[in-house]
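Engineer: everything below, folded, please.
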Amino acid sequence: MLRTLGGYGLAACCEIGGCYAFWAWLRLGRSALWLVPGVLALLMFAWLLTRIDAAFAGRAYAAYGGIYIGAALVWAQLVEGQPPDRWDLAGAALCLAGAGLILYGPRPG
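Structural biologist: You can find the predicted model right below:
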């Protein structure tokens, strides 16, 4: 379980960081050189998701969505200085609960 959550957490950092590099370039006027680490981070993100222990890609990606939402709120606070409000936290808790159901809910067979 911890390995799965760690993998999802690292994948989220890579995806958010990679996308943020594009945001920085297009929205914040940073150098196009930001795209180099951004693309590398997005490649790492895709590779990391294939390492998740799940029988089906769709289920792995669906559960990842909840982890991503929580990680994006952490990113917003740590990198952009925007702390989450109570609605952000409530929404993230709902999504994380859903991710837990997807990952660890009882399955027949």
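Engineer: CA atoms for contacts and neighbours, from now on please.
Structural biologist: Will do.
Engineer: helices of the chain, start to end?
Structural biologist: For the chain, the helices defined by DSSP state H occupy 2-27, 35-50, 57-78, 86-104.
Engineer: and this one, please, so the two structures can be compared:
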Amino acid sequence: MALLLFGLAAAAEIGGCFAFWSVLRLGKNPLWLAPGLVSLVVFAWLLTRSEATYAGRAYAAYGGVYIAASLVWLWLVEGTRPDRWDLAGALLCLAGAAVILFADRSP
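Structural biologist: As a prediction, this is how the structure comes out:
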């Protein structure tokens, strides 16, 4: 459940941030900022649905998923295929996220 939630949050965050990127860097119509802001609000709401006890732990685990999702965005939306270094970095980040998410913290 956590990975699905983080995946949806990543899509919302990346979409929202890309709206700003499009306006400020690519010269797109400023009206793109409205759905971008909505997307960022959805991102924040989704992240609060995490089962993590602490916000910092949720953010840290989410970070690995965000990095991998960003590379999917790079490929599917921006048309640039991630290289081996992108993929190696994403795998390292996902491994770190898995440690944070699935560690046995029982006393």
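Engineer: how alike are these chains, TM-score-wise?
Structural biologist: After superposition, the two chains reach a TM-score of 0.98 (TM-score structural alignment, normalised by the length of the second structure), with 107 aligned residues with a CA RMSD of 0.6 Å.
Engineer: re the thing from before, can you list the helices of the first structure in CSV and add mean neighbour count?
Structural biologist: Supplementary listing: the helices of the first structure in CSV, determined by neighbours: other CA atoms under 10 Å:
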stretch, mean neighbour count
helix 2-27, 18
helix 35-50, 17
helix 57-78, 18
helix 86-104, 15
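Engineer: trace Tyr20 of the first structure over to the second structure, please.
Structural biologist: Taking TM-score structural alignment, the alignment pairs Tyr20 of the first structure with Phe18 from the second structure.
Engineer: can you check Ala97 of the first structure too?
Structural biologist: In the second structure, the residue matched to Ala97 of the first structure (TM-score structural alignment) is Ala95.
Engineer: measure its match to Leu71 of the second structure for me?
Structural biologist: Using CA to CA, to the nearest Å, one gets 16 Å for the distance from Ala95 of the second structure to Leu71 of the second structure.
Engineer: check Leu24 of the second structure too.
Structural biologist: Distance check for Leu24 of the second structure against Leu71 of the second structure: by CA to CA, it reads 21 Å.
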